[in-house]
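Participant: predicted model and sequence follow; I will ask about them next.
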Amino acid sequence: MRTVASTDPRADRTARARIVDAAFACFTTAGYASASVRQIAAAADVSPALLTHHFGSKAALREECDARVESAISAKLAGERAPLDVVIETFGPYLAATLDDDTDSARRLFARLVALARAAIDDPGSGIRPAEDRDGQAVALVVLGLAPFAWRRRLDEWAEGTDAGIRRIAGPLAEVFTRGFMADARLEDAR
């Protein structure tokens, strides 16, 4: 049975939770292919055997990480408020680091994120104005949502502080999503 819970270290400090937190960190910094079971186990302060006992394999551990991200995004789309720190410190960097992997896991996760975005677009209660190309709109929402994490280093330099850039642009990005960007329709012909 797979649990889908918060990666907030204050919420759950079981061995299983420490393993997942360590996997997020190792997959983000070293990449999925380079992160080893031993490295993840050491970061979680558990034995590789315990990691294998809980998850079976590194691939299953990645699936757990992906499921937690997907669950958090589903909850956010349903109107629940995830702690911003968990998104900024864990999910965003993880997605920015792993979605471009040339793996089936990355392809499946991207497809699931696009499907979640498409479901939100199709939901009349979401407040999202559907575009003519709803699939393209869904992909654009995923890409725009992840862009700050892909550019995290430059944003931190610009704002002169760790995660300060992402926090600083959160409001302006929300305004772009809610109010739009242009004051008129001059870009309509550029499509």
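Facilitator: That came in fine, so what should we check first?

Participant: every contact and neighbour count from this point should use C-alpha atoms.
Facilitator: Fine.

Participant: can you give me the strands in the protein?
Facilitator: Applying DSSP state E to the chain gives no strands.

Participant: can you show me the helices along it?
Facilitator: 15-30, 37-44, 48-55, 58-77, 84-86, 92-98, 104-122, 134-150, 152-159, 164-179 (DSSP state H).

Participant: and S6, which of those helices is closest to it?
Facilitator: S6 lies closest, by Cα to Cα, to one member of the helices of the chain: helix 58-77, at 7.2 Å.

Participant: buried residues in the closest one?
Facilitator: 58, 61-70, 72-74 (16 or more other Cα atoms under 10 Å).

Participant: near R38, how many other residues are there?
Facilitator: Per other Cα atoms under 10 Å, the neighbour tally for R38 reads 14.

Participant: what sits against it?
Facilitator: By Cα atoms under 8 Å, 6 or more residues apart in numbering, the contact set of R38 is S47, P48.

Participant: next one for the comparison:
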Amino acid sequence: MTAVDKSDLTGRARLRDAALELFAEHGFEATSTRAVAAAAGLSPALVTRHFGSKEGLRAAVDEHVLDRIGKGLAELDPDVGLMESLGKASAQLFGADPVLRGYLRHILLEDSAASAQLFGRLLSGARAEVRRLSAEYGKQAPVAEWAPFQVLCLVLGPLLLERVMQPHHQEPMFDPQVLAQRSAANQRVLLQGFYGSLEDGAGG
């Protein structure tokens, strides 16, 4: 994304962006609307004026995050295959931005109706991408019901489990080179499966 000077943003956008950063660092419950307003350099009363409530503020942040993801997945590289292009876009979206990564980790793990709703919308997006891949490659996913869940697990798993995975990997989990390698490995799994190159019946 192109960086925008905070002074160029509306008050509503400044509050939303401040909330995104603070929710990413501390989580929703541990962040007060007063802290959001202070980070945005605005009055706490403006949170209620623009969003109605703290929950309304989070809903606006969710919409902003989903909009970013949608736009990122729409900007595909025409010079490579659809799977590779989607893989690169997903790696950038879900891995390269530490604020977005922290936000999704906190919100998706908080076990609330709002977190389930956000996951549901990500799942709807994954279903759309699976349909697009199936049309591109002329083949339905082996288990269509679970394919969107499996795609999300591949993408979100390292993000959600970063802290327990990191001690078992020498390089930082979201180092650009590691991210690119993991994305390529995910693409191979989706296209071939772990044992997709084996002949039918091999191994008994």
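Facilitator: Noted; the coordinates are in hand. Being a predicted model, the structure only gives us computed values, none of them experimental.

Participant: where does the TM-score land?
Facilitator: TM-score of the superposed chains, computed with TM-score structural alignment, normalised by the length of the first structure, equals 0.76; 180 aligned residues with a Cα RMSD of 3.4 Å.

Participant: distance to D8 of the first structure added to the helices of the first structure, as CSV?
Facilitator: Listed next are these as CSV, based on distance: least, Cα to Cα, whole Å:
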stretch, distance to D8 of the first structure
helix 15-30, 8
helix 37-44, 14
helix 48-55, 19
helix 58-77, 11
helix 84-86, 6
helix 92-98, 14
helix 104-122, 21
helix 134-150, 18
helix 152-159, 20
helix 164-179, 18
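
Participant: for P9 of the first structure, find the nearest of these.
Facilitator: With Cα to Cα, the closest approach to P9 of the first structure among these belongs to helix 15-30: 7.6 Å.

Participant: and G171 of the first structure, what's its match in the second structure?
Facilitator: The equivalent of G171 of the first structure in the second structure is A180 (alignment by TM-score structural alignment).

Participant: no wait, G92 of the first structure
Facilitator: Mapped onto the second structure by TM-score structural alignment, G92 of the first structure lines up with R101.

Participant: surely that match touches F94?
Facilitator: Yes. Counting by Cα atoms under 8 Å, R101 of the second structure does reach F94; the two are 6.0 Å apart.

Participant: intersection of neighbour lists for the two?
Facilitator: Listed as contacting both R101 of the second structure and F94 by Cα under 8 Å, 6+ apart are L159.

Participant: residues in contact with the equivalent of L141 of the first structure over in the second structure?
Facilitator: Aligned by TM-score structural alignment, L141 of the first structure pairs with V151 of the second structure. By Cα under 8 Å, 6+ apart, the contact set of V151 of the second structure is A126.

Participant: do you know how far V151 of the second structure is from L122 of the second structure?
Facilitator: Applying Cα to Cα, to the nearest Å, the value for V151 of the second structure to L122 of the second structure is 11 Å.

Participant: shared neighbours, those two?
Facilitator: When contacts are counted by Cα under 8 Å, 6+ apart, V151 of the second structure and L122 have no shared neighbour.

Participant: got the contact list for the equivalent of R131 of the second structure over in the first structure?
Facilitator: Matched by TM-score structural alignment, R131 of the second structure corresponds to D122 in the first structure. Residues near D122 of the first structure by Cα under 8 Å, 6+ apart: P130.

Participant: same question for E25 of the second structure.
Facilitator: With contact taken as Cα under 8 Å, 6+ apart, E25 of the second structure is in contact with V99, G102, Y103.

Participant: quick check, nearest of those to G201 of the second structure?
Facilitator: Of all the contacts of E25 of the second structure, G102 has the smallest distance to G201 of the second structure: 43.8 Å, by Cα to Cα.

Participant: mind listing what the residue nearest to that closest one when sequence neighbours are not counted touches?
Facilitator: In space, not counting the residues next to it along the chain, G102 of the second structure is nearest to A24; the distance is 4.3 Å by Cα to Cα, 6 or more residues apart in numbering. Going by Cα under 8 Å, 6+ apart, A24 of the second structure touches V99, L100, R101, G102, Y103, L104, R105, H106.

Participant: most surrounded residue in those?
Facilitator: Greatest neighbour count in the contacts of A24 of the second structure, by other Cα under 10 Å, goes to L104: 25 neighbours.

Participant: need the residue closest to the centroid of the second structure.
Facilitator: Nearest to the geometric centre of the second structure sits F94, at 4.2 Å (Cα atoms, centre = their mean).

Participant: pull up the gap between that residue and G87 of the second structure, please.
Facilitator: 10 Å.

Participant: do the same with S183 of the second structure
Facilitator: To G87 of the second structure, S183 of the second structure is 6 Å away according to Cα to Cα.

Participant: please apply the same query to D67 of the second structure.
Facilitator: 18 Å.

Participant: do D62 of the second structure as well
Facilitator: For D62 of the second structure, the distance to G87 of the second structure equals 22 Å [Cα to Cα].

Participant: map C26 of the first structure across to the second structure for me.
Facilitator: Matched to the second structure by TM-score structural alignment, C26 of the first structure sits across from L22.

Participant: quick check: closest non-adjacent residue to that match.
Facilitator: Nearest residue to L22 of the second structure in three dimensions, chain neighbours excluded: T31, at 6.7 Å (Cα to Cα, 6+ apart).

Participant: surely that neighbour touches E21?
Facilitator: No. T31 of the second structure is beyond contact range of E21, at 10.3 Å (criterion: Cα under 8 Å).
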